[in-house]
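Q: got a structure for you, letters missing:
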């Protein structure tokens, strides 16, 4: 049995210390692999904070809420009350709620404290002053990452199954039941803090001023959260209507969860972080160059 097999199929005679270590390492694997419940949120807020420290804080706060929920989940697993996950697929509702919260945060960054439908853009009738829009942008409400973490923690996958149904019931007593979930959350947090710092520094690849980076980061974060939230909610609604879709998967031949198949979750990560995230960066950079050109024109006139 290799190390990965050992973690994914832990033996039944583990001590409490070994259970906690396995839980932590599973969390590290969870945080390091493309997971739809973690990467899109960490990416969005980290890019919006446009600094190593801000990105690390985004990853930390998200994982803090996630860790609290996982501690609750393993407690339910110890008590035998997590069987609801065996009977009901909660992916659809979780995607919907996560998407709504993402869209609220994105709307706050882009337009203010409200959700609006971008009808003006769809109809091609939008009129705005790019300089006024630059001043209007808000920093990402980073404390909301805790709420995201709490909600996303209700998503259930292979890693959650191991800590909830395999490891949690093996701890010595109820008082220890939250610990596997907490250690799993801390493992996830470790990787999310690292990725948060890396995501945030994507904004520094170009030699831009601090104000330019703030604009670029906020605009990218706002778009990813706003439109990514809509994607999450639509996918969640689709899964509720057609539950079998959530079981669709194409095997990659790898044995590591989140990398073992191309499925709905993987496609969500690719579409929100990859396509929407990178596309938003490119679009926001072009808009920034247009704004700076407009600024130079106005300065010349004055």
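A: Looks like it came in fine. Everything numeric here is computed off the predicted structure, so don't read it as measured data. Residues are numbered from 1 along each chain as shown.
Q: contacts, neighbours, all on C-alpha from now
A: Fine.
Q: identify each buried residue in the longest helix along the chain, please.
A: Here the longest helix in the chain is taken by residue count, with DSSP state H as the criterion, and it is helix 210-241. Residues of helix 210-241 classed as buried: 212-237, 239-240 (neighbour count, 16 or more other CA atoms under 10 Å).
Q: got it, and stretch 250-261?
A: Going by neighbour count (16+ other CA under 10 Å), the buried part of stretch 250-261 is 256, 257, 258, 259, 261.
Q: which pair in those residues spans the largest distance?
A: Greatest spatial distance in the buried residues of stretch 250-261: 256 and 261, 9.1 Å, computed using CA to CA.
Q: next, show the common contact partners of these two.
A: Residues touching both residue 256 and residue 261 by CA atoms under 8 Å, 6 or more residues apart in numbering: none at all.
Q: what about versus this one:
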């Protein structure tokens, strides 16, 4: 508990090595706990790549963009410009932009274009042929994860507050200012690579062919990014209209950030990864099963 308290409440007069070590540990904690700025995106791209290597790459590239932004953030913290986060709540705009980027990527995966209304699917669901759609879906644009990481990095929470307002100002000069952000990003990256590999291998639990795994993984990724993106943007707009909502939360009794309360961010993680992700996987698996049965009937006939 003393170590945890040291990490979450760093004292002053720390050495550069101690600051960087704490920053890295904070990054590990950030990547390991359910965070709305990292988990939904890493899950989507990782499961869409349907392999350990692909999942790890998704986690790496997302965290790379995130690390670059965190380096900028701690630099701003050192020179005092990050004070904007103390004066303004940027969660609404960040959620909206992150959701928009997610929806654009999801639309591309599902339909091969960047404009697609959800009502289209509802209107044509009765006549929808999953076999035709199997040829339409595209692999997740993996390089987009860097963009996601850069945008998501503007989200601000307890971990960001520590590295920006406590640790960064303790650095000896402007030259060293980006380092806490870099170490924090590398810690986050380590955990996101691990989770990316785990997410990607979820598909291997069932005895599916490589093509089936590709379909289920890619379709799940598209749905989570698209509909999850719409959810993020809607929540962002809602917070812009009613800012007090972002302060709502039910304490869980834990002291670790991202686990200490059931709040808007936690519910976004649950809704996108937990609910939408699981439902999308089930739907896609059923579609694959339906296609397999239909193919077997044709062969027998």
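A: Noted; the coordinates are in hand. Quick caveat, the model's predicted, so the values are computed rather than measured.
Q: can you pull out the helices in the stretch 51-200 of the first structure?
A: 52-79, 84-87, 91-110, 119-122, 130-136, 144-152, 158-161, 178-200 (DSSP state H, counting those that start in this stretch).
Q: quick one: these as TSV, columns for mean neighbour count and distance to residue 4 of the first structure too.
A: Converted to TSV, the helices of the stretch 51-200 of the first structure look like this (neighbours: other CA atoms under 10 Å; distance: least, CA to CA, whole Å):
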stretch	mean neighbour count	distance to residue 4 of the first structure
helix 52-79	25	21
helix 84-87	10	24
helix 91-110	24	26
helix 119-122	10	48
helix 130-136	14	48
helix 144-152	22	25
helix 158-161	18	12
helix 178-200	26	15
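Q: residue 292 of the first structure is nearest to which of these?
A: helix 130-136 (8.7 Å).
Q: which residues are in contact with the closest one?
A: Applying CA under 8 Å, 6+ apart, the contact partners of helix 130-136 of the first structure are 110, 111, 215, 291, 294, 295.
Q: how close does the fourth one sit to residue 74 of the first structure?
A: In this case it means residue 291 of the first structure. As judged by CA to CA, to the nearest Å, residue 291 of the first structure and residue 74 of the first structure stand 50 Å apart.
Q: the fifth one too?
A: Separation of residue 294 of the first structure from residue 74 of the first structure (CA to CA): 55 Å.
Q: and if you look at the second one?
A: For residue 111 of the first structure, the distance to residue 74 of the first structure equals 39 Å [CA to CA].
Q: give me the stretch of the first structure that stretch 217-229 of the second structure matches.
A: With the alignment judged by TM-score structural alignment, the segment of the first structure matched to stretch 217-229 of the second structure spans residues 217-229.
Q: how close does that stretch sit to the second structure?
A: Taken against the second structure, stretch 217-229 of the first structure registers an average deviation of 0.4 Å after superposition, with mean CA distance after the TM-score superposition for the first structure.
Q: now stretch 61-74 of the first structure
A: Averaged out, stretch 61-74 of the first structure is 0.1 Å away (mean CA distance after the TM-score superposition for the first structure).
Q: show me what that stretch is in contact with.
A: Stretch 61-74 of the first structure is contacted from outside by 41-42, 82, 142-143, 145-154, 163-164, 168, 177-186, 188-189, 192, using CA under 8 Å, 6+ apart.
Q: elements contacting the longest helix of the first structure?
A: The contact analysis (3 or more CA pairs under 8 Å, 6 or more residues apart in numbering; DSSP states H and E) places helix 210-241 of the first structure against helix 39-49, helix 91-110, helix 278-301.
Q: done for today, thanks.
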